[in-house]
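A.B. asks: heads up, no residue letters with this:
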C-alpha cells in the first residue's frame, strides 16, 4: 500500500480550470488528489493538515477555502461540513490513475524485470527513487522538457540518489548495484513511455514546489532583511570569483538588492579556514585533471572551476597554480559594491569552539545530511557547520540580526 506522500507525488492530474495563477492550479490539483486518495469526506481543517504535512509548510486558510468553494461548482460535494469528490471527478481521476499504473508496469517490465526482488518491492522502490530524483533535478528536467533535448543536462550524483532510495529497503548489495545501473539506463534512454512517466513525476513534483514557493514568498516582507548582516558560508565565497559559475550572472543583481537594503556581509574565521582548505584541494584536483585529460574532454565538464580555468585559457599546471594564487584569498567585495569583512573576537571564537565540539548538534546536522545524501557528512564539514550555527545564534542574541547566506552545500572535500 503506497503512502499518501507517494501517491501525491507520483500522479499528475490534467486539470483544466479558470484559476488565475499556476500556483493556485497546483494547490487545486493537490486538494483533488488528497480527497481522492483519502477516499472519505474530509473537513477543511483535515485537508489543510494533509497538505501541510506533504509540503512541510503552512497553507493560507482563506486561499484553501476559496479553492474549495470554486470546486463545489463542478468537482466537489459539501455535506455535514465535509468535502468529497463528485462521482464524475472520482471516475476521471481513477481513469488517470489506471493510465499511470499501466505506464509504470510497462517501464518496470522493460528495465527492472530481471531480478528476484518482488514486483511490489521494485515498484515501491522505483516510486521512491523517482521522487528523490525530482527533488534534486526538477528544474533541470523542466529545462529538458522545454528544450526537447534530453542531452542538454548532465544528471550527476545518481549514485547518491540511489543510496538514499535504498535506505528503507533490505536489498542485497548485488541487487542495489543492478538497480542503480538499470535506473541510469532508464533516465538516459528515450522513448515515448519514458517521456510520459518523466512528465508525470516532473509535473507532480513541480506542482508541490510551486505551492512551497508561493507560500514562502507570501510570508516574506523584503524590508524585514533591511540592516541585517549576512554571514557568508564557504560555498558562497568560493564562487564569487568564478566567472563561469552558473550563478555568476546573478551575483551583481543580488549585490544591488543587498546594497539597497543596507545589508552587511561578513564571514567567520572558521569559514576562512574551510575556504582555504577547500581551495587547496580544488587546486590539486584541477592540476591532476588538466594533466590527465585534453581540452576537448574538459570542455564537456559542468564543473565551474574547470570551466573558469578554460575561460582563462589555462593549459597546464602552471596556469592552474596561477589561477588559484588569485583565488586562495577570500574576495574583499561581493562583486563591486559591498565589502566582505571577517567577524572575529575572543568571545566569538570561544562560542565557535564550543559549537564545533557539540556532538549533539553535529549528530543532528549529520542526520539531516544523511537523509538527503544517503551517507554521512565528513567530520571537518560538520565541525565547520556546527561552529557557524553556534556563532550565528550568539550574534543574534548579542549583536542584532544575523542570517547565514548559503547556496546548496556540495561536499568541498570529497
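C.D. replies: That came through fine. Just so it is clear, the structure is predicted and the values come from calculations on it, not from any experiment. Residues are numbered from 1 along each chain as shown.

A.B. asks: going forward, measure contacts and count neighbours with C-alpha atoms only.
C.D. replies: Noted.

A.B. asks: Now residue 7: closest residue in space, sequence neighbours ignored.
C.D. replies: Leaving out its chain neighbours, the residue that sits closest to residue 7 by CA to CA, 6 or more residues apart in numbering is residue 37, at 7.5 Å.

A.B. asks: The one you found contacts residue 4, doesn't it?
C.D. replies: Yes: counting by CA atoms under 8 Å, residue 37 does reach residue 4; the two are 7.1 Å apart.

A.B. asks: ok, which stretches of the stretch 1-150 of the chain are helices?
C.D. replies: Secondary structure of the stretch 1-150 of the chain (DSSP state H, counting those that start in this stretch): helices located at 4-10, 22-38, 44-55, 61-71, 87-111, 119-147.

A.B. asks: which stretches of the stretch 251-400 of the chain form helices?
C.D. replies: 269-292, 295-298, 304-311, 317-327, 346-356, 359-373, 379-399.

A.B. asks: To residue 44, which of the ones you listed lies closest?
C.D. replies: helix 359-373 (31.6 Å; CA to CA).

A.B. asks: Any buried residues in that closest one, and which?
C.D. replies: Residues 361, 362, 365, 366, 367, 369, 370, 372, 373 are the ones in helix 359-373 that count as buried (16 or more other CA atoms under 10 Å).

A.B. asks: mind checking how far the last one is from residue 31?
C.D. replies: Taking CA to CA, to the nearest Å as the measure, residue 373 falls 30 Å from residue 31.

A.B. asks: what's the answer for the fourth one, then?
C.D. replies: Taken as CA to CA, the spacing of residue 366 relative to residue 31 amounts to 34 Å.

A.B. asks: Residue 71 now?
C.D. replies: Distance from residue 71 to residue 31, by CA to CA: 10 Å.

A.B. asks: same question, residue 359
C.D. replies: 42 Å.

A.B. asks: Check residue 140 too.
C.D. replies: Per CA to CA, residue 140 is found 26 Å from residue 31.

A.B. asks: The two: which is more packed in?
C.D. replies: In this view residue 140 and residue 31 are compared by other CA atoms under 10 Å, and residue 31 has more residues nearby, 20 against 15.

A.B. asks: List the residues that contact the more buried one.
C.D. replies: Shown in contact with residue 31 (CA atoms under 8 Å, 6 or more residues apart in numbering): 47, 51.

A.B. asks: Could you rerun that using 10 Å?
C.D. replies: The neighbourhood of residue 31, defined by CA atoms under 10 Å, 6 or more residues apart in numbering, consists of 8, 25, 47, 48, 50, 51, 64, 67, 68, 71.

A.B. asks: got it, and residue 98?
C.D. replies: Residue 98 makes contact with residue 104 under the criterion CA under 10 Å, 6+ apart.

A.B. asks: now do residue 347
C.D. replies: Counted by CA under 10 Å, 6+ apart, residue 347 has contacts 391, 394.

A.B. asks: putting a second one here so we can go through both:
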C-alpha cells in the first residue's frame, strides 16, 4: 500500500540520535535547548518550547494563555479534534466558526460574527499547510481582547506576506508527528511572541516547576530548591528526539521544495479532470504543503476512497468536523452549524504527499484516480 504520508529518515538522522545515546544526556539536556533555539530562528526569533506532541502543544498554549472556565475559544471544525479539545479540557466553551468555501481555512467573517467579550483565543488552523488569514483575524481578536493562535501542525516552513509561520499569530503550535513536514517521531512545540506567556508555557510543560529565585515564596531553602505555583504536566521532549529534530530541520527546505514539486505535478495532471476540485492557494502565501486535498464531486467520495485503497493507494480523509465527534455531540453541538465545513468534509480526499514520493508514484496515483473517476 502506498501511504498517504510517511517520514523521511536519513543516515544523518540516525547518527544524530545514536550520538545522544553515547552521551551523558537523554532528556532535559543541551540538545533540547539547541533544538528550541533552532526553531526560534526559523519562526522569527520568538521563544519556542518543545513538547511531546502537537496535541500537548495545544494544551500548553491554551493553559499559557490563561484559558479556563467561563472563557470561549473560537475555532474551526475542519481540524483534528485536539485543536478544540485542548481548550475543552481547561473548562472553556468551544465556539465553532465556519470555514471558507474554497480553502477550508477559518473564515474571518464567521469569526467576526461570533467573538464576544468572553472570547479568550481565536484559534485558526493552517489546513493542508496553507496559513490562515491572520492579517484579518488579528484585529478581530484584538477588538475583544483575545489572543490569536495558529495551529500550524501542517505548515512549519511556510510563510504569508513575507512573514514565517510562527510569526503570524500571538501563539503558534507545531507538530512533529511522522507524517508532518518534519518529525521527532512524536513531538511538538509552542511558539509565543509574549515572553511572559512563553515562560508560562515552559513551566506548564515542566510539571509547573519554577526555579527563579526572585519569584520564590519559600525563601529559606538551599540551592536545590524549586517551586510549583501553578499546576503543570510533564510534556518535555527528550534530547534523543531533539537531536532527531535538529537533523530534520536541516532538511526542511528540501522537504518543502519536494512537497511543492509533487503538488505542482498533481495540479498539472488533474487540472482538467471532471468530477474533481483541486486545492487553492491565496496570493501572497507560500504554503508548506502537508496535504494534497482534492474534492470528489457528485457524492462519490466514499466510492473513490474505497477503490483507491483497493488499488493500493493509501488515500485519507482530513477531517470529520470536530463537533460531529460524540464527545461534542454529547455537549449539545449539532450538525449543520458550519455548512461549508460539512460540505468540504463530504467531498475531501487526501492524496499521497511526502518527500520520498517519486514522480512515477505520483503518476500512478493520478492514473488510478482518473481511471476510477
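C.D. replies: That came in fine, so what should we check first? In this text, all values refer to a predicted model and were calculated from it rather than measured experimentally.

A.B. asks: so what number do they get for TM-score?
C.D. replies: The TM-score (TM-score structural alignment, normalised by the length of structure 2) is 0.25; 152 aligned residues with a CA RMSD of 6.5 Å.

A.B. asks: how deep is residue 199 of structure 2 tucked in, by neighbour count?
C.D. replies: The burial count assigned to residue 199 of structure 2 is 17, neighbours taken as other CA under 10 Å.

A.B. asks: Residue 343 of structure 2 too?
C.D. replies: Neighbours of residue 343 of structure 2 (other CA under 10 Å): 15.

A.B. asks: Check for me that it belongs to a strand.
C.D. replies: No: counting by DSSP: H, G, I helix; E, B strand; the rest coil, one finds residue 343 of structure 2 to be helix, located in no strand.

A.B. asks: do you know how far it is from residue 191 of structure 2?
C.D. replies: Distance from residue 343 of structure 2 to residue 191 of structure 2, by CA to CA: 32 Å.

A.B. asks: same deal with residue 245 of structure 2?
C.D. replies: Distance, residue 245 of structure 2 to residue 191 of structure 2, by CA to CA: 16 Å.

A.B. asks: These two: which is more packed in?
C.D. replies: residue 191 (32 against 28).

A.B. asks: what comes up buried for the strand or helix carrying residue 204 of structure 1?
C.D. replies: For residue 204 of structure 1, the element it lies in under DSSP states H and E is helix 192-219. Using 16+ other CA under 10 Å as the test for burial, helix 192-219 of structure 1 gives 194, 197-212, 215.

A.B. asks: Kindly report the same for stretch 243-258 of structure 2.
C.D. replies: Those would be 243, 244, 245, 246, 247, 248, 249, 251, 252, 255, 256, 258, for stretch 243-258 of structure 2 by 16+ other CA under 10 Å.

A.B. asks: same deal with stretch 342-358 of structure 1?
C.D. replies: 342, 348, 349, 351, 352, 353, 355, 356.

A.B. asks: can I get those in a markdown table with distance to residue 306 of structure 1?
C.D. replies: What follows is the buried residues of stretch 342-358 of structure 1, written out as a markdown table (distance: CA to CA, whole Å):
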| residue | distance to residue 306 of structure 1 |
| --- | --- |
| 342 | 28 |
| 348 | 36 |
| 349 | 35 |
| 351 | 37 |
| 352 | 33 |
| 353 | 35 |
| 355 | 34 |
| 356 | 32 |
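
A.B. asks: ok, so of those, who is nearest residue 110 of structure 1?
C.D. replies: Using CA to CA, the buried residues of stretch 342-358 of structure 1 come closest to residue 110 of structure 1 at residue 356, 49.5 Å.

A.B. asks: these two touch, right, that closest one and residue 382?
C.D. replies: Yes: using CA atoms under 10 Å, residue 356 of structure 1 makes contact with residue 382 at a distance of 7.8 Å.

A.B. asks: any common contacting residues for those two?
C.D. replies: Common contacts of residue 356 of structure 1 and residue 382, defined by CA under 10 Å, 6+ apart, comprise 362, 388.

A.B. asks: that older thread, check which helices and strands the helix or strand following the helix holding residue 204 of structure 1 is in contact with.
C.D. replies: Using DSSP H and E, the helix or strand that follows helix 192-219 of structure 1 in sequence is strand 229-232. With contacts taken as 3 or more CA pairs under 10 Å, 6 or more residues apart in numbering; DSSP states H and E, strand 229-232 of structure 1 sits against strand 264-268, strand 340-343, helix 379-399, strand 402-405.

A.B. asks: same for the last one, what does it pack against?
C.D. replies: Just to be clear, that refers to strand 402-405 of structure 1. For strand 402-405 of structure 1, the packing partners by 3+ CA pairs under 10 Å, 6+ apart are strand 229-232, helix 234-237, strand 264-268, helix 379-399.

A.B. asks: possible to save those as CSV with mean neighbour count and distance to residue 161 of structure 1?
C.D. replies: Shown next, in CSV, are these (neighbours: other CA atoms under 10 Å; distance: least, CA to CA, whole Å):
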stretch, mean neighbour count, distance to residue 161 of structure 1
strand 229-232, 23, 28
helix 234-237, 21, 21
strand 264-268, 22, 32
helix 379-399, 18, 20
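
A.B. asks: among the ones you listed, which is nearest residue 125 of structure 1?
C.D. replies: Taking these one by one with CA to CA, helix 379-399 is closest: 29.7 Å.

A.B. asks: So which elements touch that closest one?
C.D. replies: On a contact count with 3+ CA pairs under 10 Å, 6+ apart, helix 379-399 of structure 1 meets strand 229-232, strand 264-268, helix 269-292, helix 346-356, helix 359-373, strand 402-405.

A.B. asks: closest one to residue 259 of structure 1 among the helices of the stretch 251-400 of structure 1?
C.D. replies: helix 379-399 (20.1 Å).

A.B. asks: Now do that closest one and strand 264-268, the angle between them.
C.D. replies: Angle of helix 379-399 of structure 1 versus strand 264-268, following axes from the mean of the first three to the mean of the last three CA atoms, to 10 degrees, is 130 degrees.

A.B. asks: all strands of the stretch 251-373 of structure 2, in order?
C.D. replies: Along the stretch 251-373 of structure 2, counting by DSSP state E, counting those that start in this stretch, strands occupy 276-277, 285-286, 292-296, 348-351.

A.B. asks: From residue 70 of structure 1, how far out is residue 397 of structure 1?
C.D. replies: Distance from residue 397 of structure 1 to residue 70 of structure 1, by CA to CA: 47 Å.

A.B. asks: actually residue 281 of structure 1, not the one I wrote
C.D. replies: Remark: distance between residue 281 of structure 1 and residue 70 of structure 1 (CA to CA) = 57 Å.
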